[in-house]
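**Q** Only the shape, not the letters, is given here:
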C-alpha cells in the first residue's frame, strides 16, 4: 500500500479546513446569545427565520462565526455592523478578548453585505458591473437638457409580472393570476411600471427595454418598405448624393394579420441600406402613416445591424407638437422594435405627421439601414391553439385583447425574437414560456456585448434587470403582508465574471427605499417581509444584476387599500427608481442626484394686452436632500396640438405672447443633474379679440386617490352589488390601465372571495377589461376653450395659488381674485380622501379649505362673480363619511355661495336640464359622463344642491328625478354652483352653450 498520497491528502485537508483550536471552547449558550443578538437586529428591520451560529473557527487571531442563511437577509449598514460586532465581543469569553471577530453568512462577512452605494469607503478592487458605453441605444437629440449624475447611458431591462395567455388544456385565453379587487396581477403591476417607474427612469436618462407592449393604444399602424398591410400608409425614399439600395439579408415584412407557431415577421421581408455622409445633400427615407384616430401613439423603429453600421442614425418624428429627433445606435438592437417615444398624431394621412431617417452622420462611409416603423400598441396578433390535441382540430385564435395585456411570450414573437427566446417549451406550454422568456430575453439583448460576450444577441450592454410582481403571500388576518425581495447568487459569477452577489446589493437598496418611504409617508407598520436568495427562474437566469420584487399581496385587503392609490404607486415607483439609481451609480463610482419632485403653485397672469407670465414654485423632497430643482423646462401647446420639446429657463417664471383666439397651454418640469421631474398640472390662457372681459380659471381639482373601500357583513348580494356601484371609484393619475372591468353580474355576497379552481375570479362575476380615465390635470383648457368662444379672455392658476403658504419661506405670490370680475373654480371630483387605512396621515383634497373659503368670501364681498362646479360641492361638506361635518363649512356654502346640500348620489343617468327661473340665460339640456370610460373621469355620484337664501334659485335639475342640479344667486354679487363638473359634460357644443349662459348671467348685455 502506498501511504504517501494518503499522507499528502491528510496534510492538504488539515490546511484547507478551518482550524477550530480554542473555538471549540465557545459554548452553546454563547452561540445562542450571539444568535439572539442577530435576531434582535434583524427584527428591527426585516422578517426572517431564526438566525443561528452553525459553526465556529479560528483563522490565526480571527474568530470566525458562521451564521445560517437567514443572517444574510439582514439589511447591513456600517452602523448596525459596528453595533453587532460590539455586542458580540461583549458576549465572548475572556479567552477571545484579543481575537478579531468576523461573522460570516452565505460565504461572505457581514461587512461585505453592506451595499457598495452605502459604504463610506469604496474598495477600488471590489466587483462592479459597469459596462463601458460611449453611445447608448437611443439618444433624444431634441431634449433641452442632459442629466450628468443620473442614469444616462444606462440600459435597464424591466418587466411587469404576467399577462393574458393561452392555456391549451382549457383551449382558451385567460389571465395567469386571479381577478380580485377589480384588478389582476397581470395588469396591476403595469399600473406602477408604465405610468410611473418607466418615465422616472427615462427622466433620469436611462433607456428602458420591456418584453411586453408599453403602449395601451389599441390601434396600430405598421409602415414598411415591403408594403403596408391593411392601411394606406406609405414608405418613400428620397435620394441625393447617395442612393438607397436593397440590403443583403432578411428584414421585416407584415404579410399577415396573425402569426402562428414560430412565424417571425422579421425573417419574412427585406430592408434598405445607404452609405452615410458628413457633408453634401442628405438622402432620406419616410414612413407616412394613416392614423385611424386622433391620439397619442408610441413610435417604434426597426433596422438591421451590420458590421459597418453607424452609431448615430438620425430619426425625426413629425407630430402634433412639432419635430423631435433621435440618434439611434444601429450597431446594436437590429432586427426588433426599438422604442423612440410617444407622440400625438392627427387622424388621417398627413405629410405633417411622419417618421423620417437621414443618412447624415458624424462619420461618412458607414451604413444606415431602414426597415419598418410601428406606431401604436395594437391588438394581439399571435394566434394559438393546442399543440397536441389529436381528437379535435382546433382553430388558431388570437387573444382578442389589446397587446399590452398579453404576456411577454407574444410580444417577443411579434418583436422578432428567436423562438428559442420566447418558447423554451417548443410551443407546448405558454405559461412556462412566459415567465422563462423574460430572463432569456435579457441575455439575448446583451448577447455579443461585454455584458454577455459568449452568446449571440443584440449587443445591448444591459446594466440590470428588474421583475415587478405583487404576490408576496397571504394571511388569515387583516395585517399587511408587505414587501419581499428575491435575488439569486447561484453560480456566483455572471457571464462577464462579476459577482452575482451584486443582485443582493440591488435587492437590498430597492427594498430598503420602498419600505422606508412607505413607512415615512403612509404606513409605519408596513412590513419588510424579507430578502430571499432563491433560485427563481426570473432571478437566476439573467446574466446581469437582477431583482425580483414582490411589492405586496394583491390578494390582501390591508395591502390593497394602499396599492390601489395612485399616490402610493408614485411613491413606490420613485423608491424603486432611487434604489436603482443608487445601485447603478455605485457601479460606476459616481455620485448620484435624484430628480426633483413636480413643481406646484402655478399661476398664469396677464402682464400686457397679450403677454402672459407663468410662475411656479419648486417642491422640496423631505426624503431626499439631492432632489433639488436647479432649472426648469416650460412646455407649450397651441390649440388642439401637442406639447413641444420645451424651453429651458433658469428661474421660476416664464413670459410669452399669446396668439389671438386660441387656447395656449403650459406645463413645467424641474430639472437637476439627476434628471427631470414629472410634469406639473397644465395651465392655459387665451386672448379673445374684442374681449368682453377676462375670466380667472382656478384649477381646484388635484385629487388622485384609490376607490372607496369598506368592510361590510352582507347577506343580500343584490344590495351589496348596488352599494358597490354607488361608491366612489376614486381618481386615477391620468388613467388607470389595471382595471379589470366593471362587474356585470354579481353572484356572491363577498366580492373578493371565490370557489373556482383558480382561487378567485369567474364564479362571482363577468368582467370587461378597459382603460379608465382619471385626472389629467388639464381642465383649464377645456373651460378656457368655451370661455374664448363666449367672447372672453382667460388666464388660470392652481388652487394653492389662492392663499398664502403657511411655511416661513413662502412659495411665491398669491393670485389676487379681486383683479378679475369673473372666476371659474374647477372642483371636479375633489373631496376629502384618505390614504390606506386612514388615521395615519391627514385627509387630502377638501373642496373648500379654510384658506380657499377666506379668499372666496373676500372676493364675493367685493362684488365678484364666481362659477363653481364639482361632483362633491355639497356632500364633501355635509356628508363625507371620512370627516365630521363642520358648521363653519356649511355656513360658508349657504351664506357665501348661497347653496345647500340635498343628497349625494343624486343621479344615475348622467342627464340634466335647465328649468324656469328668474335667470333666463340658462336654457338647454346637458349630459355628463356617469360611467367608467377611457376619455373622461367618471361622475358616478353627483350632488343634488338647493338654493339656501333669498335671491338664489334652481337653474337645472337631473332629468330622472327632478332633484336640483344647479343653483344661481344674484345679489350684491353673483354665484353659479353646479352639482356635477363642467368638464365632464359630454359634448363641446353643450359646454359652449352652458359657459355662454353662465357668463351672460354674470354680465348681461
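**A** Here it is on my side, so go on. Treat the numbers as computed from the prediction; the structure is a model and nothing was measured.

**Q** alpha carbons only for contacts and neighbour counts from here, please
**A** Noted.

**Q** which outside residues touch the helix or strand containing residue 632?
**A** Taking DSSP states H and E as the definition, residue 632 sits inside strand 631-638. For strand 631-638, the surrounding residues in contact (CA atoms under 8 Å, 6 or more residues apart in numbering) are 144, 321, 643-652, 654, 662-672.

**Q** Packing partners of the helix or strand that contains residue 530?
**A** Element membership of residue 530 [criterion: DSSP H and E] is strand 528-533. If you count contacts as 3 or more CA pairs under 8 Å, 6 or more residues apart in numbering; DSSP states H and E, strand 528-533 packs onto strand 483-487, helix 502-521.

**Q** Of these, flag the one that's most buried.
**A** The highest mean neighbour count among these, using mean count of other CA atoms under 10 Å, belongs to strand 483-487: a mean of 26.

**Q** Name the SS class of residue 893, please.
**A** Assigned with DSSP: H, G, I helix; E, B strand; the rest coil, residue 893 falls in the helix class.

**Q** which ones are touching residue 577?
**A** Per CA under 8 Å, 6+ apart, neighbours of residue 577: 197, 200, 201, 510.

**Q** 6 Å instead?
**A** Applying CA atoms under 6 Å, 6 or more residues apart in numbering to residue 577 gives no contacts.

**Q** so how far is residue 570 from it?
**A** Distance, residue 577 to residue 570, using CA to CA, to the nearest Å: 10 Å.

**Q** what does residue 104 give?
**A** Relative to residue 570, residue 104 is positioned 37 Å away (CA to CA).

**Q** Strands of the stretch 51-200 of the chain, residue ranges please.
**A** Using DSSP state E, counting those that start in this stretch, the strands of the stretch 51-200 of the chain run over 53-59, 62-67, 100-105, 108-109, 138-140, 155-160, 165-167, 172-174, 179-180, 183-184.

**Q** Presented hereafter is structure B, for comparison with structure A:
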C-alpha cells in the first residue's frame, strides 16, 4: 500500500454504464451506442482502470471499483477446502466458522444468487509470531498480469492486521488487512504478474497468523484475475466478454452485496437489470462503507446532447430538479464542494494541455440516481460528464490516450485539493514519472541513473520528487516491491551473465508516480551492445478497433495501453541479445538529451522507434547526428520501426539525408502485411514466417508498417511474405547497418526475434557463429475456460443451490428511463426523496450495526 496525500481516504470509483442483458433486444447490449467510434460504456472502464485507479492508489487511497477493474479475461478462484488450499500448523489453531462465505455458484449463476452465502469459511488463531499459515495456490490457465482479491468474514474477534502475502513472478508483496471491516466481499490487494500453471513459490497467496492483537484470521477465498461474464440463465446466457465490460449490477452481485443492493426493484426479472444498474453502484458504496471511514464517491461518464452540438465538461450533484442547468443542491453535504474542486481542476488542466477553448459549465444538480442520497447517504458524491461523445470535436479528444491521462490526473489532483482544503492541510501532488533513464554495467554489477522528472510552471503536472523507488525484474514482466533511494543513482551487485530490468518511480509527500519506461542490462565485461528505447508514441493513430457488430456497435476504437505502448519493449530486445550470451546496457532516448547516455565504448546500437516518437516524430537532429557519427566511425546499427522511413521522408532535408545516407533506404508504394520473410538469396533467407503482432497476440500492435526501397548502397534482406516488397534493408555506410521497416519487438515469436538479431550480431562479428534457424514451433495449449473454480465438494460445478426467494420491497422510488436526459443517469429522486432519505438512513445504520454485532468465529 502506497502512502500519499490520499492516505486514510477511500474512493468509491464508478465507471458508469456497461453491458447489460436487454430484454427487448434479447441479447447483451451496451447502455450507450457507438457515436463517433466511441462507446461510453467502454471508454469509462478503459480510462478509470488504466489511469485513474492506479493514480489514486499511488496517492495512498483505498479504491473500491464499482465495476470489475481487471482487464484480464482469465480468472481463477481458490476457495477454502479446494485442492489448491492448504493449512500448515497445529490443527488446534484452525476451525470452521459458522459465518457463510464465498461458495462456487452453479454455471451460469442466476441473477438472484448471492455467492457469498453459498459456502463456508475457516479461521486461524493469531499469535505474536507466525506459527501457522494457510495458502491458496491456483492453477492459472495462462501467464499474465492479474489483480488479486481476498475474501474473508469480518467480525470484532478478527485481528485488525491480518498478514497476507502475494507470491508472484516478481517476488513477494505483503499486506496487512483489518478483518474487522469489509467482510463478505472481494478486497483488492493489487496487480501482479503470474506464470502459467501451479507454483506455490511464485503463484500463491499465503495468510500468516502473526499479529499484534489477539483474535483470529478469517480464511475464505482468493481470486486471481477478472474473468468473463457468468451471470445468466436459460432466458439469456452470460456475457462472453471480459467482466470489466459488464455493468455494475452484475459486479456488485458477484462481489457479495445482498439483493437489496444489486436488485433494488424487487423481483429479479431480466427487464429490471438496466435500471437496477444505476442505483446498484451507489447502493454498493453505502453497503460496503464502514462507519468512520473518510470516503467519497466519484462517477466518470461521457455525455450526449442528441444533436451533437454541445461539448465540454459538466458536473452534477443531487437535487430535486431535472437536467435544466440549475443548481438546487440537496445531496450529501460536501458533494458540491468536492464537485466544484474537480470541475475547477478539469477546466484548468484541459485548457492548459488539450484545448485553450475547452468549455466547462457551472456546477449543476439533477435527480440522478447515482448520486441520490436515498441510495447512498454516507459520503459526498459527484457525477462527472467529462466530455460529449456525440460531439465530433470532443470525440476526437476521447479517442486520445493522453486526453484520458490528463483528465484522470486532474481528478486525482482535484480530490487531493478538496481534502486538503477541507482538512486544513498543505496540498501535495504526486510527481510525474522520470523519462530519462539509463542502466549500464559497472564493475561487479549495474548502475541505474535518471534525471528528476520535470515540473511545470502552469500547475498541471505533479510537484517535485523528493525520493525514488527502483523496481527490479528478471524478465521485464514480474516486478518486485522496489527499493527506495533519495538520490538519482542506484547501484546493485550482480553476477556476470545476469539479465535484470529496472523501472524508476518518483516519490514525494503526495504519493508515487507511474513508473518510468523499463531499462535493463545483461552483465559482462565491456558490454558491446547498447539498446535504446526511442518508442514514445501513444496517440489515437495507434488505437485498436474491435468488431462488435453482434452488439450493434460496429467497430469502435479501443485504447488498451498494453497493446499500444506500455514502456516495456526493451525486454524483448534485451531477451534477444541475452539469448546469445552477449552483454548489453540500455537507455531511453531522453537519456541522451540529458547527457546520461552516449555511444562511446559500444560496438553496436539497437535503436528502436516502435511506431515513432511523440506524435510520430522521427529522431531529433541531435540523435541523428550522434547516430551518423557512430556509424561513420565504424559502429554497427540496428534501427527499427513501423514508420521510421516515412517519418524521416516527411521531415526536413536533414531527416531525408539520414534516411538515404545512414539507413540507405527510402519508401516505396505498396501494401505491407503482418507476415515477413527473408529475401531468398540474402543473409536473412532463413528468417521465415516472421508473424507481426496486431495487438491481439500478446504484444504491441505494429500498425501498417512501411514498405521500404533500398537506396544507393542498400540491399533488401527482408520482404513481406509472397511479395518483393521490402521490409528490411542492409548496408555498410561505415559500420554494418540493418534497417527494419517493422518493429523487431513486434515479431510475435521470441525464437524468430532472437534469430534475426543473432544473425545480425554474427554479421557484425559480435557472435563467432551465426545462430541456427528456428524450427517449427508448437501450437500453444488451450488455456482452458475463462473462469475457473473448484467446489469444496469435489463437484465441478457444484450442484445448484435452491433458488432463494426474490427480495421484495413494499415500495420503491419512481424509476425514470435511462435515456430521459443527457447521459441518461436519472433514476430515483423527485418529490418522494426526503421520505426515502429518512428510510434509507435508518436502513444503513441498521446494516452497519448488524455487520459488527456478532462475535462468532
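**A** Looks like it came in fine. Note that the coordinates shown come from a computational prediction; the quantities given were computed from them, not determined experimentally.

**Q** what about the longest helix in structure 2?
**A** The helix that spans the most residues within structure 2, counting by DSSP state H, is helix 401-423.

**Q** Could you pull out the buried residues of it?
**A** Across helix 401-423 of structure 2, burial judged by 16 or more other CA atoms under 10 Å covers 401-420.

**Q** got it, and stretch 862-870 of structure 1?
**A** For stretch 862-870 of structure 1, the neighbour count (16+ other CA under 10 Å) marks 864, 865, 866, 867, 868, 869, 870 as buried.

**Q** Same check on stretch 698-712 of structure 2?
**A** Buried positions in stretch 698-712 of structure 2, judged by neighbour count with 16+ other CA under 10 Å: 699-711.

**Q** Of the residues you listed, which belong to strands?
**A** 708, 709, 710 (DSSP state E).

**Q** thinking again about what came up before, could you point out which element follows the strand holding residue 530 of structure 1?
**A** Reading on from strand 528-533 of structure 1 to the C-terminus, the next helix or strand found by DSSP H and E is helix 537-540.

**Q** Provide the aligned range in structure 2 for the helix or strand just after that next one.
**A** Sequence-wise, the next helix or strand downstream of helix 537-540 of structure 1 (DSSP H and E) is strand 546-550. Counting by TM-score structural alignment, strand 546-550 of structure 1 lines up with residues 381-385 of structure 2.

**Q** Trace residue 219 of structure 2 over to structure 1, please.
**A** Using TM-score structural alignment, residue 219 of structure 2 pairs with residue 370 in structure 1.

**Q** what's near enough to touch its match?
**A** With contact set as CA under 6 Å, 6+ apart, residue 370 of structure 1 has these partners: 271, 272, 303.

**Q** any chance of the residues you listed in CSV, with distance to residue 410 of structure 1 too?
**A** As requested, the contacts of residue 370 of structure 1 are exported to CSV (distance: CA to CA, whole Å):
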residue, distance to residue 410 of structure 1
271, 23
272, 27
303, 21
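
**Q** of all these, which comes closest to residue 180 of structure 1?
**A** Residue 180 of structure 1 lies nearest to residue 303 out of those, by CA to CA, at 41.7 Å.

**Q** got the contact list for the corresponding residue of structure 2 for that closest one?
**A** Counting by TM-score structural alignment, residue 303 of structure 1 corresponds to residue 152 in structure 2. Taking CA under 6 Å, 6+ apart, we find residue 152 of structure 2 in contact with 183, 184, 218, 219, 220.

**Q** Ignoring the adjacent residues along the chain, who's closest to the fourth one?
**A** Nearest-residue entry for residue 219 of structure 2: residue 122, 4.9 Å, with adjacent residues in sequence omitted and distances by CA to CA, 6 or more residues apart in numbering.

**Q** Now do the same for residue 282 of structure 1: its match in structure 2.
**A** So residue 282 of structure 1 corresponds to residue 131, using TM-score structural alignment.

**Q** three-state assignment of that match?
**A** Residue 131 of structure 2 ends up coil, using three-state DSSP.

**Q** gap between the two ends of stretch 476-486 of structure 1?
**A** Using CA to CA, first and last residues of stretch 476-486 of structure 1 are 23 Å apart.

**Q** Against residue 791 of structure 1, how distant is the residue nearest the centre of structure 1?
**A** By CA atoms, centre = their mean, the mean C-alpha position of structure 1 lies nearest to residue 196, the distance being 1.9 Å. Separation of residue 196 of structure 1 from residue 791 of structure 1 (CA to CA) stands at 39 Å.
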